[in-house]
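# The sequence and its predicted three-dimensional model are supplied below.
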Amino acid sequence: MHIPSQSDMAEVTRLTRNGRLREAMALLRRGQTGASDAAKAPQTANGDTAMPDPGEVARSMLGAMFGNAADATASQTPAPAQSRFRRARAKPAQDDPRFRTRRYSAVAGSRDYKLYVPTSLPTGPVPLVVMLHGCTQSPDDFAAGTRMNELAEEQGFLVAYPAQSKAANVKKCWNWFSAADQMREQGEPSLIAGITREIMTEHAVDPGRVYVAGLSAGGAAAAIMGAVYPELYAAVGVHSGLARGAARDMASAFAAMQGANVATVPVSRQVVPTIVFHGDGDTTVHPANAESVITQASAGDRFSVTSENGRAAGNVAWQRTIHTDPDGRAVLENWTIRGAGHAWSGGSPAGTYTDQNGPDASREMLRFFFARTA
């Protein structure tokens, strides 16, 4: 893969932040860098040209796409389809004894996580929902935007929020596009699974009611977790994300986010019950990726398929496609929110990347999760 010069990278960053992703992609795929660019690049101690690390280039650029493409859209005069998008600045959570920071360490590294233990938690084994935030977000931010802690108090379950570190990704994106972070018992999947298992060991968790969900890069990470740990997670929620294998490097990640090659994503080895939400006005992750997530989760099995249409808060139209097994139970659900952008549907303005209107993705995910063990 061609490694861009620093001047190329500056231009790619500018194009990405302005939403001109095709031009950024073309520049990244361009052939050899001109001599004038090389002359501008910094020099190492022995006089050689210092080239950026390919891994850092990938993490930085994918972070720029997830973290800033929506910002660029929101900062412009919004079209009607984008007017509901909210990029708020989340307030830090107050010191809450129910919501504490923990740290998990293993061979693959260490990650902080926050665990919410509601006061209403019933005795006996309870469900656990693992929530994976998007780029630039934090556990506090994601909890506020999805209102998942409030729902935990209402319905009685544990919620965990693994936190991506800036050391692993400058924009705090889960590295879903890295081949090494898409494998079982390797990289970030091993850390997220380790956090899940640690909570299961220390609390009365029902092993048949453990779920994982995420937004954007976190949604892509959730799809990976369901695919590589189907025995650990009973169901998966993917909001504005991508399927496992949609990308293996920076170039394919840019292409996947623009909707290219999504049909070539490999299917899972076994059916992974999955619910998907995606706005058809999303300019950060192309809506075509939603169907790719569903196709992968189906493992090639055929189900009875029905569709229904409705309207939610703010007169927002939606379509839900349901794949049911012979017993009539929903195995896959794909929600398309008309006109919605890259934001959590039905979320709270207290968090970033939320849309107050549209169907309540948090409640609908919990309904789908818990119905499987009802």
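Structure's in. What do you need? Remember, it's a predicted structure, so these values are computed and weren't measured experimentally. Numbering: from 1, shown residues only.
# C-alpha from now on. contacts and neighbour counts both.
Noted.
# distance between the longest helix seen in the chain and the chain's centre?
When the chain is scanned for its longest helix (criterion: DSSP state H), the result is helix 54-75. Centroid displacement of helix 54-75 relative to its chain, using Cα atoms, centre = their mean, to the nearest Å, is 14 Å.
# Which positions within it qualify as buried?
With burial defined by 16 or more other Cα atoms under 10 Å, the residues of helix 54-75 counted as buried are 57-71, 73-74.
# Remind me what the next helix or strand after it packs against, helices and strands.
Per DSSP states H and E, helix 54-75 leads on to strand 99-106 as the next helix or strand towards the C-terminus. Counting contacts by 3 or more Cα pairs under 8 Å, 6 or more residues apart in numbering; DSSP states H and E, strand 99-106 is packed against strand 109-116, helix 187-202.
# just the angle between strand 99-106 and strand 109-116, please?
Between strand 99-106 and strand 109-116, the angle comes out at 150 degrees (axes from the mean of the first three to the mean of the last three Cα atoms, to 10 degrees).
# what's next to strand 99-106, contact-wise?
Residues lying outside strand 99-106 but in contact with it, judged by Cα atoms under 8 Å, 6 or more residues apart in numbering, are 110-117, 191, 194-195.
# ok, now stretch 60-72?
For stretch 60-72, contacts defined as Cα under 8 Å, 6+ apart pick out 13, 16-19, 87, 134-136, 169-173, 216-217, 250, 253-254, 283-284, 342.
# Looking at the residues you listed, which are in helices?
Taking DSSP H as the definition of helices, those contribute 13, 16-17, 217, 250, 253-254.
# excluding its backbone neighbours, what's nearest T119?
Ranked by Cα to Cα, 6 or more residues apart in numbering and with sequence neighbours excluded, the top spatial neighbour of T119 is E153, at 6.7 Å.
# The one you found and P122 touch, don't they?
No. Assessed by Cα atoms under 8 Å, E153 is found out of contact with P122, at 10.2 Å.
# returning to what we had before: from the contacts of stretch 60-72, list the buried ones, please.
Buried members of these, scored by 16+ other Cα under 10 Å, are 13, 16-19, 87, 134-136, 169-173, 216-217, 250, 253-254, 283-284, 342.
# second one coming, line it up with the first:
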Amino acid sequence: MDEHRERWWGRWTGAMRSAWTRLVAALRRLWGRSEATAALPPVTEADVADAPANFVAPEMAPDAVVVEREAVPALRGRGAFVDGSFSNAAGVRPYKLFVPAALAPGPRALVVMLHGCRQNPSDFATGTRMNEFAEAQGFVVLYPGQLDRANHLRCWNWFSPDNQERGRGEPSLIADLTRYVIETQDIDPRHVFVAGLSAGGAMAAVLAATYPDLYAAVGVHSGLPHAAAHNLATALSAMRHGPATRSQPMARVPVPTIVFHGDADTTVHPDNGEELMAQARWAIEAKADAGNGADMAVEEGQVEGGRAFTRTLHRDAQGRCDAEHWLVHGSGHAWSGGDGKGSFTDPKGPDASAQILRFFLEHPGRG
């Protein structure tokens, strides 16, 4: 075994022992048992060989701390899906990072995916199939995770004023984690995007509003607009009835936005999707396009054997679609076109993952 393989062997053996110990401890707590720790399954040389050559083990960032991380062996012929934990002054959150076995030539893209309530990064990856797209197209996917102690339903706290501003709370944590991955994975800063579902979609909207210099485009699925609420009571109202007030033109940097929402969603009112479009289009710069040839187009479509949808495209003065709204008819609070093995998915709808990725790749940052 050469030096490189010995190094991987040592790292993975230690990581697997640590993971196995924590798993057994968790099961003991769950079942109320006190048996001794079970033996660690043997690690074979083949496990070490599965590590993709292009995976870069993250190092300590100067303005943040990686509390815990461990590589998990990838399935043979597939990319690596690794666990980590990241902190800054706002707190600590776990994450998972998917790095494909073969990165696409040219700029490395990064897609940040924010799960919804009662979900976690692994479940969200399964439901959206984003790792499969990443493996096929050669981009990196980051899945920040929420903690039970931060929100008992594992929702991102998008409705708290502390989490609606740049440099504070959960937005700062996710933004710093994003910068960390950009640096350690050699990501092109012009190709960094963020998307989310439900509370994750609402937090994606917050990030687009507060870090328009970091994220080139945003995808919001079944979410809410930035600052739609300022506490739990107003959050529930916005979710049930839509935004209490409508956006007015403001000095906001426009970020290309794609929205998916089911018109049968009884968890987050579909009017929130319309308000997201208003925020995207009513930024001062975007509003100026209205007198310079900008237009809107509406298309009706049908998934074969599945749901009908209405797609609305807003084009700027140069004819580029900078805001896109998909209203999926008959769909509830679920990721459209998702895999039924994950939670909160609607396999009958148009493929939100494919369309969001298409939109992202059409909108690189200004760089």
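Perfect, I can see it now. What you see is a predicted model, and the numbers here were worked out from it, not measured in a lab.
# re the thing from before, so what corresponds to the residue nearest to T119 of structure 1 in structure 2?
Under the alignment (TM-score structural alignment), E153 of structure 1 maps onto E135 of structure 2.
# and its match, what does it touch?
E135 of structure 2 makes contact with 78-79, 99-102, according to Cα under 8 Å, 6+ apart.
# host element of it?
According to DSSP H and E, E135 of structure 2 maps onto helix 130-137.
# Same question for V159 of structure 1.
Taking DSSP H and E as the criterion, V159 of structure 1 maps to strand 158-162.
# and if you look at V298 of structure 2?
Applying DSSP H and E as the criterion places V298 of structure 2 in strand 295-302.
# Contacts for that strand next, please.
308-317.
# Give the other helices and strands that the next helix or strand after it contacts.
Scanning the chain past strand 295-302 of structure 2 towards its C-terminal end, the next helix or strand to appear is strand 308-315 (assignment: DSSP H and E). Applying 3+ Cα pairs under 8 Å, 6+ apart, one finds that strand 308-315 of structure 2 contacts strand 295-302, strand 321-328.
# most packed of these?
For these, the largest average neighbour count (mean count of other Cα atoms under 10 Å) is found in strand 321-328, namely a mean of 24.
# residues in structure 1 aligned with it?
Alignment note (TM-score structural alignment): strand 321-328 of structure 2 is matched to residues 330-337 of structure 1.
# Have a look at how far, on average, the matching stretch is from structure 2.
By mean Cα distance after the TM-score superposition for structure 1, the fitted stretch 330-337 of structure 1 averages 0.3 Å away from its aligned residues in structure 2.
# would JSON lines of the contacts of strand 295-302 of structure 2 with neighbour count and distance to E285 of structure 2 be doable?
JSON lines is the format used below for the contacts of strand 295-302 of structure 2 (neighbours: other Cα atoms under 10 Å; distance: Cα to Cα, whole Å):
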{"residue": "A308", "neighbour count": "18", "distance to E285 of structure 2": "33"}
{"residue": "F309", "neighbour count": "22", "distance to E285 of structure 2": "29"}
{"residue": "T310", "neighbour count": "15", "distance to E285 of structure 2": "26"}
{"residue": "R311", "neighbour count": "16", "distance to E285 of structure 2": "23"}
{"residue": "T312", "neighbour count": "20", "distance to E285 of structure 2": "20"}
{"residue": "L313", "neighbour count": "20", "distance to E285 of structure 2": "17"}
{"residue": "H314", "neighbour count": "20", "distance to E285 of structure 2": "14"}
{"residue": "R315", "neighbour count": "21", "distance to E285 of structure 2": "13"}
{"residue": "D316", "neighbour count": "21", "distance to E285 of structure 2": "10"}
{"residue": "A317", "neighbour count": "15", "distance to E285 of structure 2": "11"}
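# is it possible to export the residues you listed to a markdown table including distance to Q279 of structure 2?
What follows is those, written out as a markdown table (distance: Cα to Cα, whole Å):
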| residue | distance to Q279 of structure 2 |
| --- | --- |
| A308 | 26 |
| F309 | 22 |
| T310 | 20 |
| R311 | 18 |
| T312 | 15 |
| L313 | 15 |
| H314 | 12 |
| R315 | 15 |
| D316 | 15 |
| A317 | 18 |
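# Now stretch 105-122 of structure 1: buried residues?
With burial defined by 16+ other Cα under 10 Å, the residues of stretch 105-122 of structure 1 counted as buried are 111-118, 121.
# do you know which of the helices and strands packed on strand 308-315 of structure 2 lies nearest V218 of structure 2?
strand 321-328 (9.7 Å; Cα to Cα).
# Strand 295-302 and that closest one, what's the angle between them?
For the pair strand 321-328 of structure 2 and strand 295-302, the angle between their directions (the same axes, to 10 degrees) equals 30 degrees.
# orientation of strand 321-328 of structure 2 relative to strand 308-315 in degrees?
Taking the same axes, to 10 degrees, one finds that strand 321-328 of structure 2 is oriented at 170 degrees with respect to strand 308-315.
# what sits up against strand 321-328 of structure 2?
Outside strand 321-328 of structure 2, the residues that touch it by Cα under 8 Å, 6+ apart are 255-263, 273-274, 277, 280-281, 307-316, 336, 349-350.
# now do 6 Å
256-262, 309-315 (Cα atoms under 6 Å, 6 or more residues apart in numbering).
# Distance to V141 of structure 2 for those residues - can I get that in CSV?
As requested, the contacts of strand 321-328 of structure 2 are arranged in CSV below (distance: Cα to Cα, whole Å):
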residue, distance to V141 of structure 2
P256, 19
T257, 19
I258, 18
V259, 19
F260, 20
H261, 22
G262, 25
F309, 27
T310, 28
R311, 26
T312, 27
L313, 26
H314, 27
R315, 28
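# For the residues you listed, name the two members farthest from one another.
Across the contacts of strand 321-328 of structure 2, the two members that end up farthest from each other (Cα to Cα) are G262 and R315, 22.8 Å apart.
# I'd like to know which elements the lengthiest strand in structure 1 is packed against.
Counting residues, the longest strand in structure 1 under DSSP state E turns out to be strand 205-215. Based on contacts counted as 3 or more Cα pairs under 6 Å, 6 or more residues apart in numbering; DSSP states H and E, the elements that strand 205-215 of structure 1 packs against are strand 126-132, helix 217-228, strand 235-239.
# again, only this time at 8 Å
Here strand 205-215 of structure 1 is seen to pack against strand 126-132, helix 187-202, helix 217-228, strand 235-239, helix 361-371 when contacts are counted using 3+ Cα pairs under 8 Å, 6+ apart.
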